[in-house]
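Visitor: Okay, predicted coordinates and the sequence, questions at the end:
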Amino acid sequence: MDRQLLSAIAHRDHPIAAPVSETNLDRLLRRAALPEGARILDLGCGEGEWSLRALELVPSAVADGVDISPYALSSAERAAGARGPSDRLSLHSMPAAEFSASEPYDLVLCLGSTHAFGGLKETMDGLARFVRPGGLALVGEAFWERPPAPEIVEALGDYSDLAGTVEAAESKGWLTVYAHVSDLAEWDEYEWSWTGTLARWAAGNPGPDGEQALAAVREHRDMWLNGYRGVLGFVSLLLQRG
């Protein structure tokens, strides 16, 4: 089964696609205090929930969304049409690291997509190409709440602790002006939505794809409940470019 399709199905009931509640998503975007006519770039936009909410908060803003998943981009296009700002959201099917623009942005979003640039420090370098002087980046990154078991590091990759994550984000001359650390309730809502939505789809689609989806549910849920629950954290950093 196409892994991008599997991911798109799993995120249908949680289009934020990160362990962040709607309330805290709003809080982060409001803290950005975007100006009228703001230009927004969302790298790894998924279903476009972050961009769409920013466009709703600033009705004169425009946004570009970039992602490699055709399924996520189709969902973003449908959501934009249903919610109104389709004429202010341009979607681009390409790797985030390959996107280019002729004008700078007031806010660049990169939530849970730093792997597209090769890591957090490399992401901050990449985002600096797009953000105007004094502009903002909103970056979501995982970190270790407490030391993980070796098999969890092997499965998920290695991260820093929270202090090290902030230090890495600021190492390229950025300044953290606000942040939100996701709590356990936000993580549980995200994980139960991911596994539950995919499990329901698998039950309604018997056959090889359904079996593969159900296997992915069980593997993911086991790693979460018996491995990284309460160990892996997520921080959304609002950073200003010098």
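Guide: In hand now; what should we look at?
Visitor: can we go C-alpha only for contacts and neighbour counts from here?
Guide: OK.
Visitor: Summarise which helices and strands the top strand by length along the chain is packed against.
Guide: Determined from DSSP state E, the single longest strand within the chain is strand 131-144. For strand 131-144, the packing partners by 3 or more Cα pairs under 8 Å, 6 or more residues apart in numbering; DSSP states H and E come out as strand 105-111, helix 162-170, strand 232-241.
Visitor: Give me the contact list for the first one.
Guide: Contacts of strand 105-111 with the rest of the structure, by Cα atoms under 8 Å, 6 or more residues apart in numbering, involve 18, 32, 34, 38-45, 50, 127, 130-132, 135-141, 236.
Visitor: right, and the helix or strand after it?
Guide: For strand 105-111, the succeeding helix or strand toward the C-terminus, using DSSP states H and E, is helix 120-128.
Visitor: quick one: the helices in the protein?
Guide: Along the chain, the segments classed as helices by DSSP state H run 3-10, 22-32, 49-57, 70-83, 120-128, 150-156, 162-170, 184-204, 208-223.
Visitor: Next, the angle from the longest one to strand 232-241.
Guide: Following axes from the mean of the first three to the mean of the last three Cα atoms, to 10 degrees, one obtains 110 degrees for the angle between helix 184-204 and strand 232-241.
Visitor: From the centre of this structure, give me the residue that's furthest out.
Guide: G207 (30.9 Å; Cα atoms, centre = their mean).
Visitor: which ones are touching that residue?
Guide: With contact set as Cα under 8 Å, 6+ apart, G207 has no partners.
Visitor: Number of residues surrounding E151?
Guide: Neighbour count of E151, defined by other Cα atoms under 10 Å: 11.
Visitor: next one: P35
Guide: 11.
Visitor: what residues are up against it?
Guide: Going by Cα under 8 Å, 6+ apart, P35 touches V58.
Visitor: Below is an additional structure, to be compared with the one above:
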Amino acid sequence: MDRQRISRLAHAHHPIAAPLADGSVARLLERALGGRETGRVLDLGCGEGAWLLRALTARPGWRAVGVDVDEAALTRARESATALGVARRIGLHHRDAREFTDREPFDLVLCVGATHAFGGLLPTLAAARKLLAPGGRLMIGEGFWEREPSRAALDGLGAEPADFADLATTTDRILADGWTPVYGHVSTDREWDDYEFSWTGSLAEWALDHPEHPDAAAAREAADRHREGWLHGYRGTLGFVTQLLRRD
């Protein structure tokens, strides 16, 4: 069972692919869109387009572009855009986000929970810089260590200590790269637990509802493995911060 299909099933009831509650998403988007009634927003690693669809619904004068390597997720994004009546204001591209270019810069660039697509935080900042209009904003969501990771936490994530830093160091690296945080949100324990229970539960439930499907056993195994890694490993160790940035 490929990773993209696992992710789609796991996010069936939590379309924002990050530990963020609906209220947090709404506040972040409101700050990111600012007082502008028109503009262009880009999501690098958009998945099913949850951020973009919310932005377009909130601001009828905005247009959106999404980029992702999961073609099935983009198909769902198109279907959702049509159902919401915003299909004419969104363009979706099936390609590696690292290869995306556009002749017209964007007023807002999003990359929340997808910095791995670029190889980490700093390469993501570099990529976004090339796509952002003067005075534009970048909203980036990144993991950080709440505490020194144990071996169990690292094994649960399939990570190494250098993959993340603590929150202060993460923010210092952003500042040193010429960006200024103008807003932010650190995901709460409740948001994390809701996200992880939704992720593992949605995947496990799909397996229970489709016992004859050839992928059922693999889906259940993936859910069980993820739950084990979370509850016996990185719960309380891995944090997540979403920051709204501007260039100096």
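Guide: Looks like it arrived, so ask away. A quick note: this is a predicted structure, and the numbers were derived from the prediction, not measured.
Visitor: Once they're superposed, tell me the TM-score.
Guide: After superposition, the two chains reach a TM-score of 0.96 (TM-score structural alignment, normalised by the length of structure 1), with 242 aligned residues with a Cα RMSD of 1.2 Å.
Visitor: Out of the helices and strands packed on strand 131-144 of structure 1, which is closest to A155 of structure 1?
Guide: strand 232-241 (12.1 Å; Cα to Cα).
Visitor: In structure 2, which residues correspond to the closest one?
Guide: Aligned by TM-score structural alignment, strand 232-241 of structure 1 falls on residues 238-247 of structure 2.
Visitor: now what about stretch 83-95 of structure 1, what contacts it?
Guide: Residues outside stretch 83-95 of structure 1 that contact it (Cα under 8 Å, 6+ apart): 44, 51-52, 55-56, 61-70, 73, 77, 80, 116.
Visitor: scratch that, stretch 191-203 of structure 1
Guide: For stretch 191-203 of structure 1, contacts defined as Cα under 8 Å, 6+ apart pick out 6, 9-14, 19, 209-211, 213-214, 217-218, 220-221, 224.
Visitor: what's that stretch aligned against in structure 2?
Guide: Counting by TM-score structural alignment, stretch 191-203 of structure 1 corresponds to 196-208 in structure 2.
Visitor: what's the mean gap between that stretch and the aligned bit of structure 1?
Guide: Averaged over the aligned pairs, stretch 196-208 of structure 2 sits 0.7 Å from structure 1 after superposition, using mean Cα distance after the TM-score superposition for structure 1.
Visitor: I'd like the helices of structure 1 laid out as JSON lines, including distance to H92 of structure 1.
Guide: Output for the helices of structure 1, formatted as JSON lines (distance: least, Cα to Cα, whole Å):
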{"stretch": "helix 3-10", "distance to H92 of structure 1": "16"}
{"stretch": "helix 22-32", "distance to H92 of structure 1": "22"}
{"stretch": "helix 49-57", "distance to H92 of structure 1": "13"}
{"stretch": "helix 70-83", "distance to H92 of structure 1": "8"}
{"stretch": "helix 120-128", "distance to H92 of structure 1": "17"}
{"stretch": "helix 150-156", "distance to H92 of structure 1": "28"}
{"stretch": "helix 162-170", "distance to H92 of structure 1": "26"}
{"stretch": "helix 184-204", "distance to H92 of structure 1": "25"}
{"stretch": "helix 208-223", "distance to H92 of structure 1": "27"}
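Visitor: Figure out which of those helices is closest to F99 of structure 1.
Guide: Nearest of the helices of structure 1 to F99 of structure 1, taken as Cα to Cα: helix 120-128 at 10.1 Å.
Visitor: can you pull the buried residues of that closest one?
Guide: By 16 or more other Cα atoms under 10 Å, the buried positions in helix 120-128 of structure 1 come out as L120, K121, E122, T123, M124, D125, G126, L127, A128.
Visitor: which secondary structure elements does that helix contact?
Guide: Packed against helix 120-128 of structure 1 by the contact rule (3+ Cα pairs under 8 Å, 6+ apart) you find helix 162-170.
Visitor: The helix it packs on maps to which residues in structure 2?
Guide: Mapped onto structure 2 using TM-score structural alignment, helix 162-170 of structure 1 spans residues 167-175.
Visitor: Mind reading off the mean deviation between that stretch and structure 1?
Guide: Compared with structure 1 after fitting, stretch 167-175 of structure 2 has a mean deviation of 1.3 Å; criterion: mean Cα distance after the TM-score superposition for structure 1.
Visitor: what's in contact with that stretch?
Guide: Among residues not part of stretch 167-175 of structure 2, those counted as contacts by Cα under 8 Å, 6+ apart are L122, F144, W145, E146, F164, T180, P181, V241.
Visitor: let's see 7 Å
Guide: Outside stretch 167-175 of structure 2, the residues within contact range by Cα atoms under 7 Å, 6 or more residues apart in numbering are F144, W145.
Visitor: For that stretch, buried residues please.
Guide: Neighbour counts over stretch 167-175 of structure 2 (16+ other Cα under 10 Å) mark L167, T170, T171, I174 as buried.
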